[in-house]
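Student: Need coordinates for the below:
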Amino acid sequence: MYCNRRNPDLAYLHIKPRTSTPGPFMQKRNCKSSSQISIRVILEYTLMFLKSVFSFVCRIWNLILVLAKKNVRKVIAHQTIKYKMIPLSPLTRQRLNQVKKKVLVLDLDETLIHSRHDGVINRMAKPNTTPDFVLKVVIDKHPVRFFVHKRPHVDYFLEVVSQWYELVIYTASMEIYGSAVCDKLDKNKGILKRRYYRQHCKVEMGSFTKDLSTVHTDLSSILIIDNSPGAYKCFPENAIPIKSWFANPFDTALLNLLPMLDSLRFCNDVRSILHRNKVQHMTFQ
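Tutor: As a prediction, this is how the structure comes out:
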């Protein structure tokens, strides 16, 4: 008591709580906890980084696929394809000179090309398909855009058959549209000069039919390629059917016709070969 009264600081020291430094076990535990937190943070950041990289790679890959799909049809359509043109022998050339030059009538829509206009969804064509050319025409004082897709190999087909036949376009479409399409296909070569449009067709039971006799009076020397049997129902012996085309980039229908067309130019009467189509299309008569 005497010491506490005399030196109160000593009494204070006796009641002051004693602090102790953490032992080796506590230090190891704290270090272990901090290291686990650091590893967890590193793993989280690494995972986020990998997710970002994966997402970026996926976007780049999708972009490449979209560009590839857009260009695949053009690549296929413009690939180098040749129909082997064998030089004519003197006898064959003499035979060709003895027969009349034939007239080949060609349809447009779904035969040589396929098109759609503003406001119409083309369910047959694949989405994001780039048209070969766009036409701007005025119909009933309203501007209309047509997005036109060319059938694969149509340019090469026209180039070859124009050497064998006199080409004629006969379409049930309006002249203002059909004429613009023909100009694009002709490319100033002068191979599609003769053209017939909707006003030259006959309307029978709500459908347009094409009168080949107005194109050429000699029916033995004229043939038509059309995807619609109703269009040539009056002339089945002069017709070569072709499958309708909308969007298939691997279509080769035009190329498949070249051997037949190469042979038909040598005959006296095309109906002697094509008369078999009459039985197949009797239902349209």
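Student: hey, let's count contacts and neighbours off CA atoms from now on
Tutor: Will do.
Student: Tell me which stretches of the chain form helices.
Tutor: Using DSSP state H, the helices found in the chain span residues 2-6, 8-15, 24-77, 90-98, 154-161, 175-186, 253-264, 271-274, 277-280.
Student: Residue 117: which of the ones you listed is closest?
Tutor: Taking CA to CA, helix 175-186 is the member of those nearest to residue 117, at 10.9 Å.
Student: relative to helix 154-161, how tilted is the closest one?
Tutor: Computed with axes from the mean of the first three to the mean of the last three CA atoms, to 10 degrees, the direction of helix 175-186 lies at 80 degrees from that of helix 154-161.
Student: What residues sit buried inside helix 175-186?
Tutor: Neighbour counts over helix 175-186 (16 or more other CA atoms under 10 Å) mark 175, 177, 178, 179, 181, 182, 185, 186 as buried.
Student: another one to check against the first:
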Amino acid sequence: MINLVAKSARCARLVTHKPIVARRTLFASQYRFYSEKKDEKKPDSILDEDLLAKAGIDSEPKIESKEEPKRHEPQEDEFGQPRKRRNNVKSSLDKKKDRLAKVFWFSVLGTALAGGIYNSRDWDPEEEKELYNPEENGLNPVNVWTRFKKRMWGVTNVFSEPAFTDLLPPPPPAPYRHPLTLVLELDDLLIHADWDHKKGWKTAKRPGVDYFLGYLSQYYEIVIFSRSSMAFAETAVAKLDPYHAFISYSLFREACRTKDGKVIKDLSLMNRDLGKLIIIDPDESCYSMQPENAIPIDKWDGKKDDKLVRLIPFLEYLATQPIKDVRPVLASFKDKKKIPEEFAEREAKLRQQWEKEQKQINGSTLTSSLLGISQMRPRKMPLDLIREHGQKNYLHMYNYLKENGEKLLQEEQQKTKELLADQKLTLEKIFTEGMPTAEDIAKQQAIQAAQEGQAPAKR
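Tutor: Below is the predicted model:
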């Protein structure tokens, strides 16, 4: 009994002498987790096991629970989205979506299989005369694959082949035909488009391009063949030739081939003699099928230069000479990119030879004059006479368009409106038959002119 009293007194003394330990234990008990408080059946005493052990009081050992504490999983994932329920219970809307998705993919698979079977059928000798080959019919896997590949290749060719086999109409008769055809690229040759973050897109016209087109239009049938789409390039072509006086035809990306990711201009589809055709393009891949017809040139970056104008003397000489095929002439130059420089050297030698011949002619003329015989001799070199004649024609055309260009343009627009009104075009007719071509317009104008000529006779 005495020992028990002594132990109680000692315990009370320890509690009174160490209030800080009890206060810490109290604060620690206040910051416990909610989950721990929920599992506890009795609140903890201020006197913990250490204090009771020091006081000599034995406490019952706690039996550690084998059950692991429950972990509270976060209700959101790492992206801040609510986590899905672990159970397999789905709402009626989710079940409907899954059912529709299965129907969709099964329909796609069925359509693909049906299309494959249809494209693998035997050749039809009446509907597929170009592809018909009786040896490729049958259920042999090789023949089935051959038929499928050829039919699918015909579908994909719509996107990689030109829209028409003849890109230009037939040339006019010989008296009204230009001696040569000049094919020009639009981008980075005649114009250059650049983008600025302050002003946006800016399009620059190459120095001398108006003179280049106007001067050579009297010798060449000029065709603009752009690798850009018609929706983007047609406006630029219209601004280069607003009066439709220099550019004969315009072709765009829709008339190009596409092979291995490259845009190719097939000159054999232009309905012109390749011996009378020249192409100037800064992209070598565009004329890769007919490189012998090309005059290569560097891309224009928008800065001032005269490379385009310096080609005029050579092109003028080529068009004014009786040349049957331009390809051997182009092949005679060592470097096609330096044709203006090499042609200037050739012209200088030709001029020296001509002057030498003139001296000999002058000597014979002097002798003939002493004998009383008069001879006519040219005062200028024939090439100089050709250039003077070309300059006069260009100035005459320039002045005429300057004075009457707007009037001619208005008359052309008015005739087009009248023609469209006479034909009574409807939206259905445009979609079914398309817009009238240049030949249709010419025929309609001829019919109208004949009717106007016959009208006074009937009266």
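Student: Quick TM-score on the pair, please.
Tutor: Scored against TM-score structural alignment, normalised by the length of the first structure, the superposed chains reach a TM-score of 0.51; 161 aligned residues with a CA RMSD of 2.8 Å.
Student: related to what we said a few turns ago, reformat the buried residues of helix 175-186 of the first structure as TSV; add distance to residue 155 of the first structure.
Tutor: Shown next, in TSV, are the buried residues of helix 175-186 of the first structure (distance: CA to CA, whole Å):
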residue	distance to residue 155 of the first structure
175	21
177	19
178	17
179	17
181	13
182	12
185	7
186	9
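Student: Which one of these is nearest to residue 251 of the first structure?
Tutor: Minimum distance to residue 251 of the first structure across those is 18.2 Å, recorded for residue 185 (CA to CA).
Student: contacting residues around the closest one?
Tutor: Contact analysis of residue 185 of the first structure by CA atoms under 8 Å, 6 or more residues apart in numbering lists residue 155.
Student: Map it onto the second structure.
Tutor: In the second structure, the residue matched to residue 185 of the first structure (TM-score structural alignment) is residue 240.
Student: swap in residue 242 of the first structure?
Tutor: So residue 242 of the first structure corresponds to residue 297, using TM-score structural alignment.
Student: Nearest residue to that match in space, please, no chain neighbours.
Tutor: Leaving out its chain neighbours, the residue that sits closest to residue 297 of the second structure by CA to CA, 6 or more residues apart in numbering is residue 282, at 5.0 Å.
Student: From the contact counts, what lies against the helix ranked longest in the second structure?
Tutor: Ranked by number of residues, the top helix in the second structure under DSSP H is helix 382-423. Counting contacts by 3 or more CA pairs under 8 Å, 6 or more residues apart in numbering; DSSP states H and E, helix 382-423 of the second structure packs against helix 209-216.
Student: what comes into contact with the helix it packs on?
Tutor: Outside helix 209-216 of the second structure, the residues touching it (CA under 8 Å, 6+ apart) are 190, 222, 240, 246-247, 308-309, 312, 315-316, 390-391, 394, 398.
Student: so what's the alignment partner in the second structure of residue 103 of the first structure up against?
Tutor: Under the alignment by TM-score structural alignment, residue 103 of the first structure pairs with residue 181 in the second structure. By CA under 8 Å, 6+ apart, the contact set of residue 181 of the second structure is 220, 221, 222, 223, 276, 277, 278.
Student: I'd like the distance between residue 181 of the second structure and residue 330 of the second structure.
Tutor: Distance, residue 181 of the second structure to residue 330 of the second structure, using CA to CA, to the nearest Å: 15 Å.
Student: repeat for residue 244 of the second structure
Tutor: Per CA to CA, residue 244 of the second structure is found 30 Å from residue 330 of the second structure.
Student: For the two, work out which one has more neighbours and name it.
Tutor: More crowded of residue 244 of the second structure and residue 330, by other CA atoms under 10 Å: residue 330, with 18 against 15.
Student: Map the more buried one onto the first structure.
Tutor: Matched to the first structure by TM-score structural alignment, residue 330 of the second structure sits across from residue 274.
Student: how about the residue nearest to its match when sequence neighbours are not counted, what does it touch?
Tutor: Nearest residue to residue 274 of the first structure, sequence neighbours excluded (CA to CA, 6+ apart): residue 237, at 5.1 Å. By CA under 8 Å, 6+ apart, the contact list for residue 237 of the first structure reads 270, 271, 274, 275, 276, 277, 278.
Student: Right, I'll call it a day here.
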